[in-house]
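**Student:** Could you work out the structure for the sequence below:
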Amino acid sequence: MHDEINLRNMTGIYISRGAEMLMLYRIGSRVVEPSWCGIGGHFEDHELNNPRICVLRELEEEIGLKDGSLKNLHLRYVTLRLKNGEIRQNYYYFADLKPDEEVTLISEEGKVEWIPFDKVLDRKMPLTAKFMLEHYMSIGKFTEELYSGITTETGMVFTELKEF
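**Tutor:** Predicted coordinates:
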């Protein structure tokens, strides 16, 4: 039974510059082994109802980048996975870096790197992020929709999340 389920809420942001995506090789995470992911992290208590505030705080903390350096910042995916007695809920944002903005490729969280789009999925990354990015690269980057995804043993089941 699932009587003792905990919740873990996290955000992540994937920033594009031309045909490259900014990713972090995260080292020392409490949740995932060393692997590539977006910039992000866990919610603070006061952020639980506002993932945008959380992702922007994490972005500034981890690489010193602020909201004003981005354009087209949108929540694109909300995913769920049951792992280690937790429902892990991820809010994934995507944005473009404004022209002439610089990114510090130094972070206390790990190694930050611009990765060509065609190489992103070759990187080792957390399962949920991998499934989400596979969907994004084949479908999501060509739409403006918000998607919800449930992680399974073999993939992720996506549906468009619509307001009605």
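**Student:** When you work out contacts or count neighbours from here on, use the C-alpha atoms and nothing else.
**Tutor:** OK.
**Student:** and stretch 133-152, which residues are buried?
**Tutor:** 133-136, 140, 145-151 (16 or more other Cα atoms under 10 Å).
**Student:** nearest to L80, of the residues you listed?
**Tutor:** I150 (5.0 Å; Cα to Cα).
**Student:** Assign that closest one to helix, strand or coil.
**Tutor:** Secondary structure, DSSP: H, G, I helix; E, B strand; the rest coil: I150 is strand.
**Student:** this one as well, want them side by side:
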Amino acid sequence: MLVFRNVATAFLMNGNDFLLMERAKENDLMPSFWYGVGGHLEQDELNNPRAACLREIYEETGLTENSIENLQLKYVLLRRSKNETVINYVYFGHSKTRDVVENDEGTLHWIAKEEVLKYRFIDALKLALKHYFENSNSLDEVLVGVVRSDNSSSSMSWGVLQNMDGTTVLTL
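**Tutor:** Next up, the predicted model:
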């Protein structure tokens, strides 16, 4: 049986720094890995990943929607993880403040952009961050990324989410 898990992730910036979370070592899911802030979509959020993203931002950082500017969906990432397909809606935005609260998911850190890719992420997020850093000035559309993995490495196939008028075509 094919199972889907929907998650939303936010990478918030303040100046040249990104807000990242190091997952707690005691966490059952990906301990000691680094992430943006985010988590699973609730049942009533399945058609609104932005609402889930804002809820998760608040739960994990204490930041409200009013303290975030330009929160935009940039990527929809698809990857297989054991017996499920993970769909990750990845948002980028700017935080008006660096003041965040502690949470029980992990520890929050403001990390300089130049240092971000040195940290241990799941492959899908690291590939999306790398793409964002290389293309953020020209990234006007939502991209779909499909992770391809073999025993030694992972790569991402990118496509543009098609407009209703058919002006752009999704190619993977």
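**Student:** ok, back up a step: can you list the buried residues of stretch 133-152 of the first structure in a markdown table and add distance to L73 of the first structure?
**Tutor:** Shown next, in a markdown table, are those (distance: Cα to Cα, whole Å):
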| residue | distance to L73 of the first structure |
| --- | --- |
| L133 | 16 |
| E134 | 20 |
| H135 | 18 |
| Y136 | 15 |
| G140 | 14 |
| E145 | 13 |
| L146 | 12 |
| Y147 | 15 |
| S148 | 17 |
| G149 | 20 |
| I150 | 23 |
| T151 | 24 |
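**Student:** Farthest pair within those residues?
**Tutor:** Counting by Cα to Cα, the most remote pair of those is E145 and T151, 18.8 Å apart.
**Student:** what's next to the longest strand anywhere in the first structure, contact-wise?
**Tutor:** Identified as the longest strand of the first structure according to DSSP state E is strand 70-83. With Cα atoms under 8 Å, 6 or more residues apart in numbering as the test, strand 70-83 of the first structure has contacts from 52, 87-98, 128, 132, 140, 144-152.
**Student:** How far does that strand sit from its chain's centre?
**Tutor:** Strand 70-83 of the first structure has its average C-alpha position 6 Å from the chain's average C-alpha position, going by Cα atoms, centre = their mean, to the nearest Å.
**Student:** same check, this time on stretch 140-152 of the first structure
**Tutor:** Computed by Cα atoms, centre = their mean, the chain-centroid distance of stretch 140-152 of the first structure equals 12 Å.
**Student:** Equivalent analysis for stretch 58-67 of the first structure, please.
**Tutor:** The answer for stretch 58-67 of the first structure is 14 Å, by Cα atoms, centre = their mean.
**Student:** List the buried residues of it.
**Tutor:** Applying a neighbour-count criterion of 16+ other Cα under 10 Å, one finds 58-59, 61-63, 65 buried in stretch 58-67 of the first structure.
**Student:** what's the matching range in the first structure for stretch 111-121 of the second structure?
**Tutor:** Aligned using TM-score structural alignment, stretch 111-121 of the second structure spans residues 115-125 in the first structure.
**Student:** For the matching stretch, measure first residue to last.
**Tutor:** In stretch 115-125 of the first structure, first residue to last residue: 13 Å (Cα to Cα, to the nearest Å).
**Student:** hey, where'd the strands end up in the second structure?
**Tutor:** Counting by DSSP E, the strands of the second structure are 3-14, 17-23, 34-35, 37-40, 68-81, 84-95, 106-112, 143-149, 154-160.
**Student:** of all the ones you listed, which lies closest to R120 of the second structure?
**Tutor:** strand 34-35 (5.7 Å).
**Student:** Show me the contact partners of the closest one.
**Tutor:** By Cα under 8 Å, 6+ apart, the list of residues contacting strand 34-35 of the second structure reads 9, 20-23, 119-122, 125.
**Student:** could you redo the last one with a cut-off of 6 Å?
**Tutor:** Contact with strand 34-35 of the second structure is made by 20-22, 120-121, as judged by Cα atoms under 6 Å, 6 or more residues apart in numbering.
**Student:** Onto which residues of the first structure does it map?
**Tutor:** Across the first structure, the stretch matching strand 34-35 of the second structure (TM-score structural alignment) is residues 36-37.
**Student:** Mean per-residue distance, that stretch versus the second structure.
**Tutor:** By mean Cα distance after the TM-score superposition for the first structure, the fitted stretch 36-37 of the first structure averages 0.6 Å away from its aligned residues in the second structure.
**Student:** any idea how far the residue most central in space within the first structure lies from W36 of the first structure?
**Tutor:** Closest residue to the average C-alpha location of the first structure: G12 at 2.8 Å, with Cα atoms, centre = their mean. In this view, G12 of the first structure and W36 of the first structure are 12 Å apart by Cα to Cα.
**Student:** Now the match of stretch 111-121 of the second structure: buried residues?
**Tutor:** So, applying 16+ other Cα under 10 Å, buried residues of stretch 115-125 of the first structure: 115, 117, 120-121, 125.
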